[in-house]
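A.B. asks: Got a sequence here, can you build the structure:
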Amino acid sequence: MCGISGKLNFAQDASVNPDLIRAMLATIRHRGPDDEGLYLGSGVGLGHRRLSIIDLSSGHQPLCNENGTVWIVFNGEIYNYQELRTFLLNKGHVFKTHTDTEVIVHLYEELGTQCLDRLRGMFAFAIWNENKKTLFLARDRVGIKPLYYCLTNESVVFASEIKSILADPEIKREVVPELIDRFLTFFYLPGEETLLKGVKKLAPGHYILVTNGNVEIRQYWDLQFSKPTEKPNLKHAESQLLSLLAESVEQHMIADVPVGVLLSGGVDSTAVLSFAAEKRDHGINSYTVGFSTPGVADERPYARLAADAFGTRHHEMTLSAADFGAFLPQYVWHMEEPVCEPPAIALYYVSKLASNDVKVLLSGEGGDEGFAGYSNYRNLLWLERVKSGLFPFSGTVAQGLSLGNSLFRLPQISKYVALTNAQFPSYYFSRTSNPYQHARNGLGSLYSADFARSIERESSLEPVRRLQAHVCGMNMLDAMLYIDTKTWLPDDLLIKADKMTMANSVELRVPLLDHKVLEFAAALPSNFKVRGFTTKYLAKKVLRTRVPRQILNRPKAGFPVPYENWLRGELRGLAHDILLDTRTTNRGYFDKGSLERLLRANEGQGSYSKEIFSLITLELWHRSFG
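C.D. replies: Coordinates of the predicted model:
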């Protein structure tokens, strides 16, 4: 795990200043405190910060081929690198290290851009071909590792983090208004754009080729939800999944440094631990975090149960409101994109705890997106069945839900009322948002008149509108899973996973997001994923003999960070100070009176903590990057 950065000037006689590359690397030292390296070529500069995981004694980057014509900077892990190394040795390639990085160099020499098809792992890398004067940038299939770039008329600048790109004084900081609205619609930024004009994310499963100033962006992989060619066999699928999970976890444990496991108290992290424990003769370190707020669900007893079941050396910590509030500016600085993800702060603290013992952590991230673990998948499937079964009485269904909502004020009911007369997929943007509610009386109602006139609403929704067009014709569950895998997963969950662990120089690995596991899950029929009221049906059947019953059968809790309580209590003053500060109101985005009413409503019967946390994040982002 590392940090990369670089710049290519399109005019080959325009050399890259090594001091610029060093300045870019200085901003991401936390990603690789063990080593630093630079390469300067014809109009190009490559930089690398290393966190040593494999082949600790060598592996300095940038790294080149035998004759110094192909150079790479690489962030990530290639889990099948030993198999690929054997293939390349048989082809006559000569290796000077035992790293997975050098495997990519020689595989590129052998296959060109098609080398991506052979790589199994998480990665973001840049390869410079000195003979062809070509820059090749690539990101892994799912978006586990970040890669940002900025294209101008004169150059392309790229890095693992936005702050590294901004170290180049030629890159201007211009905020795009529609993207503020996009963030406040989805509570993160789906798509390739960031809040800064021209600074983009390379999309998962894509690569960029730059030759003589000509820039091509191509997709090399997509998740395919294909219909089975023969009647699926549940027992056979169980056997296949068990084998895949065991293989993936075993590969993700390859390291020359200690490996630990993050435990959330849920099914997925416990499953990962169960496979990991079988592969280690000595004990594994495990880590979890809880909270000091009374009356809040605590995951620690379930994490402890899993740790005891598999004999780990277990470590716990408690996160307080004061810790949470104090870290907010650093949270925004590390995340770089505004994201409403309070659990990210807990992840920072628990990975900081883990950094005392290990350099690598395994996580259960991704199991819900692959195997349909979220309750909204089940609920929306049932809603569609009710609507289709009772047509033309869907209006009556809507009235009944509205009446129930008015009587009981249950969020479980109210979120579905507006959907009874809508058509899927028009109402399914992503599991984290409801743009229809937002447009009527949500955060958009806080905008100042001038700012509201400056934004184009459809532009805010464009990335997910594009995905909606793509899923036309898919069955409903596959469509939801596809949209979440392309938006919520890479642009929220995986940004959090990467940025918060790398802030502590710890590598996070996600075995359930191995692309072979995801492809297997995508090919399953819907009733192998959601059956009746049971989510993640096949996965739970496979894990019933591995995961303790109390964990397997408990309702899904997510990661219940009690920030709602804190924003009404201990952090109430902090929220007021940030949102009503003149720096905030003078930006012209929001009406101050509306902000005051929102804060008061959150302290009363309303629950607007997600909105308030998002607004705090947005303002702190401006103070760091705007």
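
A.B. asks: rest of the way, CA atoms for contacts and neighbours
C.D. replies: Fine.

A.B. asks: Glu238: neighbour count?
C.D. replies: The local packing of Glu238 (other C-alpha atoms under 10 Å) involves 18 other residues.

A.B. asks: who's in contact with it?
C.D. replies: Leu538, Ala539, Lys541, Val542 (C-alpha atoms under 8 Å, 6 or more residues apart in numbering).

A.B. asks: Check for me that it belongs to a helix.
C.D. replies: Yes: the secondary structure assignment for Glu238 places it in a helix, going by DSSP: H, G, I helix; E, B strand; the rest coil.

A.B. asks: Give me the distance between the helix or strand Ser164 falls within and the centre of its chain.
C.D. replies: Element membership of Ser164, judged by DSSP states H and E, is helix 162-165. Taking the mean C-alpha point of helix 162-165 and that of its whole chain, the gap between them comes to 18 Å (C-alpha atoms, centre = their mean, to the nearest Å).

A.B. asks: For the comparison step, fold the sequence that follows:
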Amino acid sequence: MCGIAGIFDTRRVLTPEDHALIERMATVVAHRGPDDAGTWFGGRVGFGHRRLSVIDLSPNGHQPMSNEDGSIWITYNGEIYNFAELKARHRLAEKGHVFRSATDTEVLVHLFEELGPAMAKELNGIFAYAIWDARKNELHLARDPFGVKPLFYTWRDGRFLFGSEIKCLLEDKLVPREVDLQALHDYLTFDYIPGEQTAFRGIREVKPAHRMIVDGEGRVATQRFFDLSFEEDESLDEPRVVEKVRELMDQAVHRQLVADVPVGVLLSGGLDSSTCVALMKRHTGEPIHTYSVGFEDASFNELPYARVVAKQFGTIAREVVVTSGMVRGLLTRAMDFLDEPYADGSAIPTYFVCERAKGEVVVVLSGEGGDEIFAGYETHAAYKASRWFERVPGAIRHGLIAPLVHALPVSHKKLSLEFKMKRFLGGQDLSPQAAHLWWRIVLTDAQKRALYAPGVAERIALEEPLRHFDDAYGRCRAKDALNRLLYVDSSVFLPDDLMIKNDRMSMAHSLEARVPMTDPDLAEYMSRVPARLKLPGLRKKHLMRKAMAGILPASILDKKKVGLEMPYSRWFRSELRDVLEDYLGRERVACTRLFRPEAVTALVNEHMEGRRDHGRALWGLLNFMIWHGKHIG
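C.D. replies: This is a model prediction of the structure:
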């Protein structure tokens, strides 16, 4: 992986001050690429690059890189797994293109000469790139189908700035540091910021599976180059699908082992990462390095399962047990890598497990994406159960069952029965996509408006966060609602939440994280599989379990999904109570002019007294306050 940055000024030639700014924009993401640094300036455009050497470790892979006559320049972050295949298929060498390296970067340069921006749809990999086409005076940007690699941009006075991380753009001190209120409104619903928006007003992110062209007049054209078809093939049967899924997963893992550096696996003990280990074992004769994370709280700890897999496949297993003290020490530093509020509880554990991997491997495989294509979340089973529950007479559902469930005492255990039952009932009588959001929601619209300081909600016409799910649900061509919900997760939750953690926490340690379950061939095939085969009864990830039967231990195939999360709800009432009360104290909250201090205090008190579990909401507010103090102040 690498860090990229650049400026395109549509009005004038870049000045020496601009050159220095591009140098700083690249330097600030040196953690993404510690092996080499480079810049290129060409009139009104300039690129900066930081390189993490993974393929062709020689100086020949230096970026920014150009074609033979300097008419095409690229700065690129990522890995193209099918670059050798593309080079051969398009006969690039036979057509006279000169190759000075064995890198995927140089294939992109010459492939762009042949195909132009249409090149993006042929790429199998994880990528974010910027290409300057001097022949047409155009800047081209693109981002991979599932948003594994980030790419941010902003406009200022006719100047287009871009970078791998938001901090690149903030190196320009004229870029405003203002809170985007719509992004805040969405963040408090999701604990992450969905879509193109960022926490900073005026800074945007290139959408996954999209390419962008900025021409010499400052006109911008954006086009989607990849989408899952979800054209369900009702002729498919389970035996044929299981065989094909096994083949495609194996192919995906094998593809993503291409590297000239050591490769390991982030092994959670769950089905996805365990599958990565099992399939990787088929393609390497060397012991696999695995890295696992756990907790002292047994309901959050999956280390026993990771150990089962490590023993089965003879891995060199490394472990990290994350404590509240470790989290306390990292809280503010983590924001240096995130650049915006982000409250997925898996981020900090991922930071520590990647820290453990650093120095032993340069590339790690990770299991993100499996739940989205194989129907692995509780919300997928909840949708199906809700259709059955609808048959129960309303008088019984609302008059008898609901009061009994809401009378259950609050539990701080992970995914407790009490939590799941209360959430499940709240999603009844909603549309599939609205229920899907409700089962994951952090703060409701009413709760958020009660938190806002007077006038905040009225500054702009706030849109409902549900629009993100509505847009994806409506865009999907699947006939079955469950498949549409899988598309929602692949389009929103996967790129806007999971990939943030995957990229930022691995790159903090100069590690390249690859995600085989997002392989386009695998994801597209699974999009065409009927929902009835994906979730028979309430058995989540049924097809994946069948495909790995006889390969993975039975204890892994049969275990319930836990997922990587921290016990912050309990920590807030004990070890981290002082941290929470400090950052969410009345004075700090009042200084933001965004929230009512008394409303935030009431939320904290409800949690401390055990009347309600506000752990996720408080973790989100805590991370927002840390970000606000660092960047807005």
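
A.B. asks: hang on, the earlier thing: and which of the contacts of Glu238 of structure 1 is nearest Arg280 of structure 1?
C.D. replies: Ranked by distance to Arg280 of structure 1 (C-alpha to C-alpha), the contacts of Glu238 of structure 1 are led by Val542 at 21.5 Å.

A.B. asks: list the contacts for the alignment partner in structure 2 of the closest one?
C.D. replies: In structure 2, the residue equivalent to Val542 of structure 1 is Ala547, according to TM-score structural alignment. For Ala547 of structure 2, the residues meeting the contact criterion (C-alpha under 8 Å, 6+ apart) are Val242, Glu243, Val245, Arg246.

A.B. asks: What's the first one aligned with over in structure 1?
C.D. replies: Residue correspondence, TM-score structural alignment: Val242 of structure 2 in this structure matches Glu238 in structure 1.

A.B. asks: Okay, the aligned residue in structure 2 for Arg118 of structure 1 and Leu115 of structure 2: tell me how far apart.
C.D. replies: Superposed on structure 2 with TM-score structural alignment, Arg118 of structure 1 falls opposite Glu122. Here the distance between Glu122 of structure 2 and Leu115 of structure 2 works out to 10 Å (C-alpha to C-alpha, to the nearest Å).

A.B. asks: helices and strands around the helix or strand hosting Asp577 of structure 1, which ones?
C.D. replies: In this structure, Asp577 of structure 1 is located in helix 572-579 according to DSSP H and E. For helix 572-579 of structure 1, the elements it packs on are helix 609-625, judged by 3 or more C-alpha pairs under 8 Å, 6 or more residues apart in numbering; DSSP states H and E.

A.B. asks: Show me how far the helix it packs on is from its chain's centre.
C.D. replies: Relative to where its chain is centred, helix 609-625 of structure 1 has its mean C-alpha point 19 Å off (C-alpha atoms, centre = their mean).

A.B. asks: That one maps to which residues in structure 2?
C.D. replies: For helix 609-625 of structure 1, the aligned range in structure 2 is residues 615-631, judged by TM-score structural alignment.

A.B. asks: Superposed on structure 1, what's the mean shift for that stretch?
C.D. replies: With the two structures superposed, stretch 615-631 of structure 2 lies on average 0.9 Å from its match in structure 1, counting by mean C-alpha distance after the TM-score superposition for structure 1.

A.B. asks: Now flag whichever of the contacts of Glu238 of structure 1 is closest to Thr194 of structure 1.
C.D. replies: Using C-alpha to C-alpha, those come closest to Thr194 of structure 1 at Ala539, 35.0 Å.

A.B. asks: my hunch is that that closest one is in a strand, does that hold up?
C.D. replies: No: following the definition three-state DSSP, Ala539 of structure 1 is helix and is not counted among the residues of a strand.

A.B. asks: For it, which non-adjacent residue is closest in space?
C.D. replies: In this structure, Ala539 of structure 1 finds its nearest non-sequential neighbour in Phe371, 7.0 Å apart by C-alpha to C-alpha, 6 or more residues apart in numbering.

A.B. asks: Quick check: the aligned residue for that neighbour in structure 2?
C.D. replies: Alignment note: Phe371 of structure 1 maps to Phe374 in structure 2; criterion TM-score structural alignment.

A.B. asks: which residues touch its match?
C.D. replies: The contact partners of Phe374 of structure 2, taken as C-alpha under 8 Å, 6+ apart, are Met526, Lys534, Lys540, Lys541, His542, Leu543, Met544.

A.B. asks: Could you work out the most separated pair of those residues?
C.D. replies: Across the contacts of Phe374 of structure 2, no pair lies farther apart than Met526 and Lys540, at 14.2 Å, counting by C-alpha to C-alpha.
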